[in-house]
Every structure is written in C-alpha cells, then in structure tokens.
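> below are the sequence and a predicted model; questions follow.
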Amino acid sequence: MESEVRVRFAPSPTGHLHIGNVRTAILNWIFARQQQGKFVLRIEDTDAERSSAASEHAILDDLRWLGLAWDEGPDIGGPYGPYRQSQRLEIYRQHLKVLAEKGAAYPCFCSEADLQQKRDEAVSKGETPKYDGTCLRFGQEERRRLLESGTPHAWRFHVAAGELKWLDLVKGELSFDAAAFGDFVLVRRDGLPTYNFAAVVDDATMKMSHVIRGDDHVSNTPKQLLLYRALGFETPQFAHIPMILGPDRTRLSKRHGATSLREFREKGYLPEALINFLSLLSWSSQSGEEVLSVERIIEEFDFARMSRSQAVFDIVKLNWMNGQYIRELKLETLVDLARPFLKDAGIDVEDEAALADILSLMRNYVEYLAQISDLVRPFYETDPPHKDGEAIAVYSKDGAQKIYWAFLRHLKNYDHLSAEVFRTIMKAVQKETGIMGKELWVPIRVALTGKLHGPELPRVAEILGKAKCERFISAVLT
C-alpha cells in the first residue's frame, strides 16, 4: 500500500503573500486534493525581527479567502505539530545533537569578520566563496575548551565530496557536485536554525511525501539531500516549479504592478479566477482550454504537463480571465460583491433592483470589481460625469453641438425616456442633422457617461432617465 500523499505550504509571516508563493500554495493544494492526501500549512517564523502575528493572521485570512483549506496547521493543530517553527526549537536542537554525535556537525567559532575576509579573498582570486574548514580541523580538546568558555559559535554540517543526484518531478534528473558548496551552517550564532536545516527536520518529522516549491530552491536541494541521509530520514519527492517573471522577463516585483495576493483581492479579482490563472502558469490542460473550474484542474493536473520554462505573468490575460468569471456570476452575487467597492467610492446604493439592472448592463465591461464604481457612477451622480481630454474633444466639436441641441428639442416631446423612445429620438436627430453612425452616437455617449465606449446606449439612457439625460446633455452645450 502506498503511503499517504502529504504536502506543505510554508510561508514566512513577514508581509503579504507574494503571488509567486500563492501559485506554489495552489499547486500543493491541488495535488493534495487530487491524491486525496493532506495539505499542511506551516509557518516559518524564525526571523523574529521581521515576523509578526499580524502578518501571519493576514496570510491565513488570504488563504481562506482563496479557498485553500488546509488539513493541519497552526490554527487547527494536527498529529505532527507544532506548526510554527518558533515553537519547534527544541526539536531542532535534538536533531542537531544527533548530527553532532555522528560527527556530521561541528561548532564553528569563526567571527563574521573572519568569514567576510575569507569570502573577499576567494572573490579576489576569482573563486566561488565557500567555507575553508578552519574549525573542522580543531581537535576535540580545543572545541571543548572554546565551548566551555562560552565562545560564540554556529554549527556547520560537514560535507563529504561526491555527486548528488535526484529525479525531479518537473526538471527531470539533476546532479550537483557536493564539493561546490563546502560545509554549510545548520544553526546560526544566535541559536536559530537555518532554512535548510529547519526545512529538512520539519518536512521529515511531518512526514512530507512531496516537496513542491519554486525552482529558486533547486540549489538548496543538494544540501537537504545530505541532511536527509545523515539523519536517516526517507527523502521526499521534489518538484521544482518554474519561477514567475514579469513581462520584461525579470523576476516579478512591485515595479511590474500588484504582486501580493492582498492587492489582487482588494482590486476585486475573484478567487476562482486567480486559481485558474496561476495554475496555468507553466501547466496546461490537455484540452487546450484556458477557463477551467477548480474541479477540472484538480482532475487533470499532472506534473508531466508542466513546462520547465519560466512563466510570464500576463496581467492582460488575467484581466480577461477574471472578466470571464465575473460574467458567469449570478446577478445577485455580483450585486453583493460590488456593494463594498461602491461604498468605498462614496456611491450610496439604496435600490438594489436598480443596481442589479445597471450591473446586468455593465458587467461585460468589468475586468475586476474595483472598476465597477467608475462604470456605474453616472447612474448615481447628479452632476454630469467627469470628462477627460478625449471626451472634451468630442463634445466641443460643431457637429456634436448640433446633435445635442437637436436631441434636447426632441426629448421635450416625451414624458418618459425608454430605450425605444431613445432610439426614436436618435432617428429624428439623424434626419435633422444629417449625421449618422459613430459620429452621431459617440457624442451622446460621451455626454451621458463621459466614456467613448460602453454598453448599449438606449439601455443606458433608459436607466439614467429623462431628467438626468437632459441635465447631462445640457451641461456640455457651448
């Protein structure tokens, strides 16, 4: 019988979740659900200066919003806790003792100044900096004397020469020469474990079957393989997924725009759209389809279909995909989702039926929910909609002015402005002015909405009503 699939997502609570880490969390969660395994949340908070309870709370809140329910974690516990590294320090000390007793770990008394000098000397010779083994050569008596005197020290792992190989689920067979990186630090001078040591101890004692993470961790894997072997642990299967790049093919950063899950959430991207989009960065469905339900992604996901090439974050594609999901929402759901964005924009909604009518008209023009306030604002404001320079250029033309005067004259013949009445008026204006097509319709759209493009104009006019249409068009007369 095969062992249970167990995977983990292990963020550091030093800020909001980067979208690249979110993609890693999604793929771990998808794989766990597909294999009917366990998805574990672990908090790597040993950086006391940068970690905070507020960041941890925000991370958990964002993951819940995204729909990534975990089976074990710091808030719900589990059989292999604690699930915060800051609460696991004794566990790391016990495993360090095992390594020390085997002769695989030794204390390093070199000061930071000494180590920096060694690094500088290596660089000046054109060599890759690595520890030269100074403290490895100390005898037992010298080490005991320094330890008993309280000399500050770190702990290093002694790396034996040899080639390290593993079969990566994404990248295939990989190999490293252990001599390339030298004896590495396990525990720092402050007594806290390094990433590689803590990750191995945690993954092994939490029974992780697979480690799915970004390919920026490939260089950590050889060191971790050495630790698994030295501690007598079974090695998990590794899957290193390609890094996400910006459109300029550099590492995705704030200069490319929003990069945290919280930013996308606050702009009104839907969780289902984000899961869909981020899953398709480096992976694809055999069907070639791009809009896929979470259920389909779970069913179809396969590491064999994951590209080894780095993925490019395309905000235009995300906006398109999110718009597809918005258009599929039930109208009452869209009304509920839109309400907080309208409130933040100072738009007071009293008549939900009217809002539903407006959103049914505007939803095809929404890519993310934060756009809704600008799109619906003309329907709620008493003042004419804001006009940008492009709009002013439209309504200030002589032809536009003729259209406005003619429209107002014909509008006075009606007590109520329906979509059908609007079309009748536009036909009359066309006949009177001789202007037709876009030259006729765009000036009216600009006057009523402040936009050059938008939904069906007769319906817009009907929702605005006669009085508001008359006021908005009168406001652009010169």
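Received it, and whenever you're ready, just let me know what you need. Numbering: from 1, shown residues only.
> only C-alpha atoms from now on, for both contacts and neighbour counts.
Will do.
> all strands for the stretch 201-350 of the chain, in order.
Taking DSSP state E, counting those that start in this stretch, the strands of the stretch 201-350 of the chain run over residues 210-214, 237-241, 244-245, 311-312.
> before we move on, which element is residue 165 in?
strand 163-168 (DSSP states H and E).
> could you figure out how far that strand is turned away from strand 237-241?
Angle, strand 163-168 to strand 237-241, by axes from the mean of the first three to the mean of the last three Cα atoms, to 10 degrees: 80 degrees.
> and the gap between residue 66 and residue 272?
Taking Cα to Cα, to the nearest Å as the measure, residue 66 falls 8 Å from residue 272.
> neighbour count winner among these two?
residue 66 (19 against 16; other Cα atoms under 10 Å).
> my guess is that one contacts residue 271. True?
Yes: using Cα atoms under 8 Å, residue 66 makes contact with residue 271 at a distance of 4.9 Å.
> what's the spacing between the residue nearest to residue 109 when sequence neighbours are not counted and residue 41?
Computed as Cα to Cα, 6 or more residues apart in numbering, the closest residue to residue 109 that is not its neighbour in sequence is residue 153, at 4.5 Å. Residue 153 sits 32 Å away from residue 41 when distances are taken as Cα to Cα.
> with neighbour numbers in mind, choose between these two.
Remark: of residue 153 and residue 41, residue 41 carries more neighbours, 24 against 19, as counted by other Cα under 10 Å.
> which ones are touching that one?
Listed by Cα atoms under 8 Å, 6 or more residues apart in numbering, the contact partners of residue 41 are 8, 9, 10, 70, 71, 72, 73, 74, 83.
> what's the most distant pair in those?
Greatest spatial distance among the contacts of residue 41 (Cα to Cα): 10 and 71, at 13.6 Å.
> more crowded one of the two?
For residue 10 versus residue 71, neighbours defined as other Cα under 10 Å are more numerous around residue 10 (21 against 16).
> for that one, which non-adjacent residue is closest in space?
In space, residue 10 is closest to residue 42, 4.6 Å off (Cα to Cα, 6+ apart).
> I'd guessed that neighbour sits against residue 8; true?
Yes: counting by Cα under 8 Å, residue 8 is a contact partner of residue 42 at 6.9 Å.
> residue ranges for the helices of the stretch 101-250 of the chain, please.
Residue ranges of the helices in the stretch 101-250 of the chain, as given by DSSP state H, counting those that start in this stretch, are 112-124, 140-148, 195-205, 221-231.
> go through the contacts of residue 41 and name the one nearest residue 116.
Comparing these against residue 116 with Cα to Cα places residue 10 closest, at 30.5 Å.
> ok so, going back, give me the helices and strands touching the strand holding residue 165, please.
strand 172-177, helix 221-231, strand 237-241 (3 or more Cα pairs under 8 Å, 6 or more residues apart in numbering; DSSP states H and E).
> this is the comparison structure:
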Amino acid sequence: MTTTRFAPSPTGYIHVGNLRTALMNYLIARKAGGIFILRIDDTDPERSKEEYVDAIKQDLEWLGLNWDRVERQSERLDRYAEAADKLREIGRFYEAFETPTELDLKRKKQLNMGKPPVYDRAALNLPDAEKEALRAERGNGVWRFKLNHERIEWTDGILGDISIDAASVSDPVLIRGDGQVLYTIASVVDDTEMGVTDVVRGSDHVTNTATQIQIIDALGGQCPNFAHHSLLTGPQGEALSKRLGTLALRDLREQGVQPMALLSLMARLGSSDPVELRADMAELVDGFDLSRFGAAPTKFDVQDLFPLTAKHLQSLTLSEVSDAVADAGVPPELAEPFWAMARKNITTLADLKGWWELCQDGAEPLIDDEDRDFVSEAMALLPEGPFDGETWGDWTKAVKEVTGRKGKGLFMPLRKALTGMERGPEMATLLPLLQVIRARN
C-alpha cells in the first residue's frame, strides 16, 4: 500500500516551504488510497517544544491535511539504538573524536590543495588505547556511517536519473557525542519499519538521500521512491530561506488567506500546469501529478494568495461565512442581503467589517466641484427609506428624467456621493443596506 509521511521538527511553526513537502506527500497518499503519516521529528530534547507539536497539528487541520496516524521519534529511540548496534556489528559504524575546529582546519587544508572537503576517515585508524584517551579527554565521540565508495544511483520522481559518487561525500554523522540520534538514521529506521513507499522532500536533501540509500541497504531495508521538489524563492528569484519565518502558515491565516487558496497555489506551483483555484480537496487530489513538476527554483509571491482567496470567498454561501458576518457586527436579519452585496467586493473576510461600517455609519461624500449641483438635485429626489432592490433603479431613472444625465455621468457621481468610493458593490444591493446617507446633509 502506498504510504507517505510528513516529518516536521517541532522547533518552530511550519511555513510555506514545509507545506509544499507535506502537501505533495499527502496528495500522493490520498490519490492512491494509501496512508499518510504525521511523524514528529522530536529527537532534539533541547529545541523540541510541545507547543510546536500542537501548532503543527492545528495548522494541518486548518488546511484539511488529515493524517492517518501520528508517530513520535522520541518514543522510538530504542529502535534507533538497535539499528546503530547492527551497523557496528557489520563494520559500517565508527566513532570519531575531532572537534569542530579540527574539522574546519581539515576542510580548509583540503580546499587549499584543490581537493573536495570530505572527511578523511582518520578515526578509522585510531587504536583502542587512543580512543579511550580521547574519550577521557573530550567525552564520547560522534558516530559516523562508513559509506561504500561507489556510485549511488536512483531514478528520482522529479529530477530523473541521479548518480552521486559516494567518495565525494563525507561519512555522515548519525549520532552526536551527547547521544542525540540525528535525522539521517532516525528517518531511515522509521521509513523502513513503517513501510513508507514514497518520500517527497526538498532538493537540498539530494545528497542526504544518497547516504540514506546506503544506510537502508546496510540495514536490509526496502528503499522508498524518492522525489525532490525544487526550493522556493522570492518573486524576484531571491533566496526565500531568510523570510520563511515570516511565512508561517499561522501568519498567512492571520492575514485572511483561505485554506483552498493556499492549497490550490501550492499544489501547482513549480509544475507545468497553471495555477487554478480548486473547490475542494477531492479536486486537488484528482488533479495532482508529481511528474508535472520541474527542478528549476520556484518563485513564490505571497501576494498571489489574495486574488485566489477573494475568488474562493465569492463561491461561498452565507452558511459558510456566517460567523465572520456576525463578527463584523451584521445583525442576523440583514446577514443574507449583506453577504450578497459584499461577497464580490472583499479580498479577505476581515474586509466585511469595513463594508458594515459603511452601511451603519455612512461615508464622507466624495463630490467633484462640477457635480455639486447635480448631486444636490439628485439627493432631493431620493425617497425616504426604507429602500429595497428597486430603489436604485427607480431613483436613477427619475434623476435622469429631471437632469438629462445618463451613463457614467449619471451613476458615478451618485455612487461617490453615497459611498465615498468610485467602485464597489452593485448599488442596487448596497443602497437597501445604507442606514445613514451623509450626502443628504
């Protein structure tokens, strides 16, 4: 059965970059009728916070990315320890004691000699007595996986055929000196034992994937299908990594972005298909095709979310936005006509409050000098309320007959006088809701 996973670290709020990974894995699982696992990568006890675990779940629930089960890596440390023991037994795991400063000096020396900055495996030649002395002096060392120096090859679901020379890659550290298990081995053990069949992640993980393929093979596991999506950039192609903290999903939610707008954009961004607003998750699942995505860096502009949000809101019924309409202060008896008036004239639900304030308090008239006499004459013809759906048409017809004005010269000055704006909702739907008309005074 197709099984995918999303494995965030609970060290902060998830952002649009994380969402891209989560969504692709989710859509693959749902399209195949498979399993989507939420796996919390909380092996770092210092940085992992329970509040972020809760926040991750809340953000995914807001988007409708429902998981089939939750796994926590902090509850599987015994499984990682067993895998580490197996690697030691087969001679693929060794302890190294270099300090960060020593490693940096080695890298600089290699670069100066025109060599790739790859760990030189000096620790492999340490006699046991020297290892004991280093432990006594520095504490436990890190544990590195010994790569077989051969080409590592796989067919990537997005990038195509990949071939990496393992000799050009440092033996990866899998366990730190303080005993913390790192992602590289924890993910391998989890993917193997949880039957993960497909893994989609960022292209910055390509080298990591190469090392993991060898670790999976060493542990006797089955390699999943790997795919690496392009990384997001800003709208001008600038690096987005430094801005991701300001693109947290909860921040976008606070700005009024609607879930289907965000999902519709992220499900197509970087693919050869145009971005189209989808009505629901079923449409997203049906239209998703991983093979349509490319390797080029993908431009993301947060402003693209707002036209999609506006279009999505236009499709909603009153029952779907009733809480937001009530929060704007609209009384229940006016909710239906108010939503009919406002729905095509908002970008986010927060804009509803402004339209209700206009209805309730009126607007400062916007009257051009050449239109003052005309507006004054027209306002004298406006009947006393209450108004209905026919009032605007009847009134402007009467004004036309008296003044001879027609078209834009008739309608625009009246709109500006009543609303203080040059554009907005159909006046036939807005006029019945105006409780104060300042242009009368």
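On my side now, so go ahead. These numbers come from a predicted model, not from an experiment.
> have a look at residue 42 and residue 8 of structure 1 and say which one is more surrounded.
residue 8 (27 against 23).
> show me what the more buried one aligns to in structure 2.
In structure 2, the residue paired with residue 8 of structure 1 is residue 5, using TM-score structural alignment.
> and if you look at residue 225 of structure 1?
Residue 225 of structure 1 maps onto residue 213 in structure 2, by TM-score structural alignment.
> quick check: the residue nearest to its match when sequence neighbours are not counted vs residue 175 of structure 2, distance?
With Cα to Cα, 6+ apart as the criterion, residue 213 of structure 2 has its nearest non-adjacent residue at 6.6 Å, and that residue is residue 223. Applying Cα to Cα, the value for residue 223 of structure 2 to residue 175 of structure 2 is 22 Å.
> tell me what the longest helix along structure 2 is packed against?
Ranked by number of residues, the top helix in structure 2 under DSSP state H is helix 16-31. Helices and strands touching helix 16-31 of structure 2, by 3+ Cα pairs under 8 Å, 6+ apart, are strand 3-6, strand 35-40, strand 198-202, helix 259-266, helix 281-286.
> let's go with 7 Å and repeat that
strand 3-6, strand 35-40, strand 198-202, helix 281-286 (3 or more Cα pairs under 7 Å, 6 or more residues apart in numbering; DSSP states H and E).
> list the contacts of the third one.
Contact partners of strand 198-202 of structure 2, identified using Cα atoms under 7 Å, 6 or more residues apart in numbering, comprise 3-4, 21, 24-25, 224-231.
> can you put the helices of the stretch 101-250 of structure 1 in CSV and add mean neighbour count and distance to residue 332 of structure 1?
Converted to CSV, these look like this (neighbours: other Cα atoms under 10 Å; distance: least, Cα to Cα, whole Å):
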stretch, mean neighbour count, distance to residue 332 of structure 1
helix 112-124, 13, 62
helix 140-148, 12, 69
helix 195-205, 20, 44
helix 221-231, 19, 49
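> hang on, the earlier thing: ok, the contacts of residue 41 of structure 1 in structure 2: which stay?
Comparing the contacts of residue 41 of structure 1 with structure 2 on both residues aligned by TM-score structural alignment, their matches' Cα atoms under 8 Å, the contacts found in both are 8, 9, 10, 70, 71, 72, 73, 83.
> quick one: the third one and residue 43 touch, right?
By that I understand residue 10 of structure 1. Yes: using Cα atoms under 7 Å as the test, residue 10 of structure 1 is close enough to residue 43 to be in contact (5.4 Å).
> map residue 372 of structure 2 across to structure 1 for me.
Mapped onto structure 1 by TM-score structural alignment, residue 372 of structure 2 lines up with residue 401.
> against residue 443 of structure 1, how distant is that match?
Counting by Cα to Cα, the gap from residue 401 of structure 1 to residue 443 of structure 1 is 9 Å.
> what touches both of these two?
With Cα under 7 Å, 6+ apart as the test, residue 401 of structure 1 and residue 443 both reach residue 395.
> and those two? Which one has more around it.
The neighbour comparison of residue 401 of structure 1 against residue 443 (other Cα under 10 Å) goes to residue 443, with 27 against 19.
> what's the closest non-adjacent residue to residue 198 of structure 1?
Per Cα to Cα, 6+ apart, closest to residue 198 of structure 1 is residue 92, 6.8 Å.
> double-check that the one you found belongs to a helix.
Yes: per DSSP: H, G, I helix; E, B strand; the rest coil, residue 92 of structure 1 lies within a helix segment.
> look at it and say how many residues are nearby.
Neighbours of residue 92 of structure 1 using other Cα under 10 Å come to 21.
> how far away is it from residue 220 of structure 1?
18 Å.
> please apply the same query to residue 324 of structure 1.
Residue 324 of structure 1 sits 40 Å away from residue 220 of structure 1, taking Cα to Cα as the criterion.
> what about the two, which has more around it?
residue 324 (17 against 12).
> give the equivalent position in structure 2 for the more buried one.
Match for residue 324 of structure 1 (TM-score structural alignment): residue 311.
> that older thread, residues in structure 2 matched by the strand holding residue 165 of structure 1, start to end?
Mapping strand 163-168 of structure 1 onto structure 2 (TM-score structural alignment) gives residues 151-156.
> so how far is the matching stretch off the chain centroid?
29 Å (Cα atoms, centre = their mean, to the nearest Å).
> distance from that stretch to structure 1 after superposition?
For stretch 151-156 of structure 2, the mean distance to aligned residues of structure 1 following superposition is 0.7 Å (mean Cα distance after the TM-score superposition for structure 1).
> what does stretch 352-359 of structure 2 give?
Following the fit onto structure 1, the mean deviation recorded for stretch 352-359 of structure 2 is 2.2 Å by mean Cα distance after the TM-score superposition for structure 1.
> who's in contact with that stretch?
Here stretch 352-359 of structure 2 makes contact (Cα under 7 Å, 6+ apart) with 325, 328, 330, 346, 433, 434, 435, 436.
> and residue 15 of structure 2, what does it touch?
244, 247, 248, 249.
> narrow the residues you listed to those in helices?
residue 249.
> got CSV for the contacts of residue 15 of structure 2, with neighbour count and distance to residue 363 of structure 2 too?
Formatted as CSV, the contacts of residue 15 of structure 2 follow (neighbours: other Cα atoms under 10 Å; distance: Cα to Cα, whole Å):
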residue, neighbour count, distance to residue 363 of structure 2
244, 18, 39
247, 17, 35
248, 20, 36
249, 27, 35
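> same check for the contacts of residue 15 of structure 2, but in structure 1.
Listed in the original numbering, these still in contact in structure 1 are 247, 248, 249 (both residues aligned by TM-score structural alignment, their matches' Cα atoms under 7 Å).
> so which of those comes closest to residue 288 of structure 2?
residue 249 (21.5 Å).
> would you mind finding the match for that closest one in structure 1?
Match for residue 249 of structure 2 (TM-score structural alignment): residue 261.
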